[in-house]
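*Asks:* This is a predicted model, with the sequence first.
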Amino acid sequence: MADIESEQAAAAAGSGALVLFSGGQDSSTCLAWALERFGTVETLGFDYGQRHRVELECRDALRQGLTDLNAGWAARLGPDHTVNLAALGEISNTALTRDVAIAMSEGGLPNTFVPGRNLIFLTFAATLAYRRGLKHIVAGMCETDYSGYPDCRDDTIKALQVALNLGMDRRFVLHTPLMWIDKAETWALTARLGGEPLVALIREQSHSCYLGDRSHHHEWGFGCGTCPACQLRAEGYRRFVAAAV
């Protein structure tokens, strides 16, 4: 078993990955996870007119912080890319792309759901990975602590991997390391990857708040403290801290 695991690790180290990197907690943790596993790692962010666009402005500090924390990560971290997807925001009527109150819709989903967003993100990511010669695509979708978004489900990601591989005639592997863990476990994964320095970096520099609030500071980071994203992050951090005591 050890030989098989070492061979798999060597194969991963010799290949490249593209991380969907929004500037949020989950994608920052995924970036650290990828830097531990792959020989070269590039990052990709999307500007789709989101209300919390400030998350994109957090990305440079996070990338720099990761390279400062670990010389190996610094050697592996490659270029950053940003894709303008303004059309997605223009055709979406959601609380993430319009100045409306966050609420539940008639269909049972919160109105923060942007239809097709992750499908589009991963398709564009695969297109870029094709050009850059990268096999692995890493994203922070999660089916444990989430708002019921159908494009975060494991079945959706697996189906899309099949479609992308068929449609591009290329072998991509979609990795979702947070799929089956909750926010407390995500903080714990962060601690395992980089200890308290990485926890502090992601706590202070990443952004999750749907309202784009960077004016209110909490023990878990910046945010309004009341939107669903802030509540998930705060509760997860509290449980993580409690478990560590």
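*Replies:* All right, it came through fine. Numbers count the residues shown, from 1 in each chain.
*Asks:* Only C-alpha atoms from now on, for both contacts and neighbour counts.
*Replies:* Noted.
*Asks:* Can you name the residues that contact the most centrally placed residue in the chain?
*Replies:* Against the mean C-alpha coordinate of the chain, by Cα atoms, centre = their mean, the closest residue is Ser27 at 2.3 Å. Going by Cα atoms under 8 Å, 6 or more residues apart in numbering, Ser27 touches 19-21, 139-140.
*Asks:* And it, how far from Leu44?
*Replies:* The gap separating Ser27 from Leu44 is 10 Å, by Cα to Cα, to the nearest Å.
*Asks:* Overlap of the contact sets of those two?
*Replies:* 19-21.
*Asks:* Output these as TSV; include the columns neighbour count and distance to Leu35.
*Replies:* Formatted as TSV, these follow (neighbours: other Cα atoms under 10 Å; distance: Cα to Cα, whole Å):
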residue	neighbour count	distance to Leu35
Val19	28	10
Leu20	25	13
Phe21	28	13
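*Asks:* between the residues you listed, which is nearest Asp99?
*Replies:* Ranked by distance to Asp99 (Cα to Cα), the shared contacts of Ser27 and Leu44 are led by Phe21 at 24.0 Å.
*Asks:* mind checking how far Leu77 is from Ala229?
*Replies:* Taken as Cα to Cα, the span from Leu77 to Ala229 is 28 Å.
*Asks:* If you count surrounding residues, which of these two has more?
*Replies:* Taking other Cα atoms under 10 Å, Leu77 and Ala229 do not tie; Leu77 has more neighbours (23 against 19).
*Asks:* Tell me who's in contact with the more buried one.
*Replies:* Contact analysis of Leu77 by Cα under 8 Å, 6+ apart lists 35, 40-42, 67.
*Asks:* then this one, side by side with the first:
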Amino acid sequence: MYALDSDKAVVLFSGGQDSAIALAWALQRFDWVETIGFDYGQRHAVELGARTALRRELTRDFSAFAARLGPDTLVDLGGLGRLSETALTRDAEIAVAENGLPTTFVPGRNLAFLVFAAALAYRRGAGALVAGMCQVDYSGYPDCREEALRAQIEAIRLGMDAAFRLETPVMHLSKAESWRLAEKIGGRRLVDLINEHSHSCYRGVRATRHEWGYGCGDCPACDLRAKGWAAYVADEGGETATGKAK
């Protein structure tokens, strides 16, 4: 198999809460980290700007991260958005479809992301792919499940003849637990940085600031984030910008 550097990683970085925490996690563990993002015509394209802001703030506030963070690559996957025609890629109602999946599900999205991330990692000789997928309190997307991702990374390993490994640090964490992971990595400063600069709202609303971050406040992504933040600050160990929650 093609020799890869186990100390180098490529992070699938959307600009959302989970991928931002995954990026911080990777920066704490790998000597060299690059990020890759995807423009697939998403309605919440404001997340692409969040990616830039998060990278800037992480390197400004954490000198160790600045020394390890390499370049960012943005891949145009507009064809995926045009093929899928979901509530994330066109003006359509966000609801549960007849097949039981939310209309925000973009078929094959995470699977495609992994292929492109692996292609970049292959070029860089990076042995690890790091992603923020989570199957604990997610929106019902089948390509967020550990089983699906494990199968995909095995196909990539075989197809590229390279010993990639996939790291998903928030896979088995609730949103509240992921905030606690961020706090463990970088303290309250990192929690507040990610809360302020990441973006999760499916409608791309960045004008309204809630305690849990920016968003419309009623889409599924905002609902998950709000509930996770409330559970985090209710915990005795949770902290906010104003100090202890209890």
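*Replies:* Perfect, I can see it now. As the structure is a computational prediction, the values presented were derived from the model and not from experiment.
*Asks:* Out of the contacts of Ser27 of structure 1, flag the one nearest to Gly236 of structure 1.
*Replies:* Nearest member of the contacts of Ser27 of structure 1 to Gly236 of structure 1, counting by Cα to Cα, is Gly140, at 15.6 Å.
*Asks:* Now do the same for that closest one: its match in structure 2.
*Replies:* Matched to structure 2 by TM-score structural alignment, Gly140 of structure 1 sits across from Gly132.
*Asks:* what sits against its match?
*Replies:* Gly132 of structure 2 makes contacts with 12-13, 18-22, 168-171, as judged by Cα under 8 Å, 6+ apart.
*Asks:* residue range for the top helix by length along structure 2 in structure 1?
*Replies:* Secondary structure of structure 2 read by DSSP state H shows that its longest helix is helix 175-197. The alignment of helix 175-197 of structure 2 onto structure 1 (TM-score structural alignment) spans residues 183-205.
*Asks:* How about stretch 32-41 of structure 2?
*Replies:* So in structure 1, the equivalent range for stretch 32-41 of structure 2 is 40-49, judged by TM-score structural alignment.
*Asks:* could you measure Leu158 of structure 2 against Ala151 of structure 2, distance?
*Replies:* According to Cα to Cα, Leu158 of structure 2 stands 11 Å off from Ala151 of structure 2.
*Asks:* now do Leu224 of structure 2
*Replies:* From Leu224 of structure 2 to Ala151 of structure 2 the distance is 27 Å (Cα to Cα).
*Asks:* higher neighbour count, the two?
*Replies:* Per other Cα under 10 Å, whichever of Leu224 of structure 2 and Ala151 has more neighbours is Leu224, with 21 against 12.
*Asks:* After alignment, which residue of structure 1 pairs with that one?
*Replies:* Using TM-score structural alignment, the equivalent of Leu224 of structure 2 in structure 1 is Leu232.
*Asks:* how about stretch 14-31 of structure 2: buried residues?
*Replies:* Neighbour-count burial for stretch 14-31 of structure 2 flags 14-27, 30-31 (criterion: 16 or more other Cα atoms under 10 Å).
*Asks:* Run the chain-centre distance for the longest helix of structure 2.
*Replies:* 14 Å (Cα atoms, centre = their mean, to the nearest Å).
*Asks:* ok, now stretch 207-219 of structure 2?
*Replies:* How far stretch 207-219 of structure 2 lies from its chain's middle: 18 Å, per Cα atoms, centre = their mean.
*Asks:* Tell me the buried residues in that stretch?
*Replies:* 212-217.
*Asks:* Could you do stretch 63-72 of structure 2 as well?
*Replies:* Here stretch 63-72 of structure 2 shows 65-66, 68-69, 72 as buried, counting by 16+ other Cα under 10 Å.
*Asks:* Over to stretch 147-154 of structure 2?
*Replies:* For stretch 147-154 of structure 2, the buried set under the neighbour-count rule, 16+ other Cα under 10 Å, comprises 149, 152-154.
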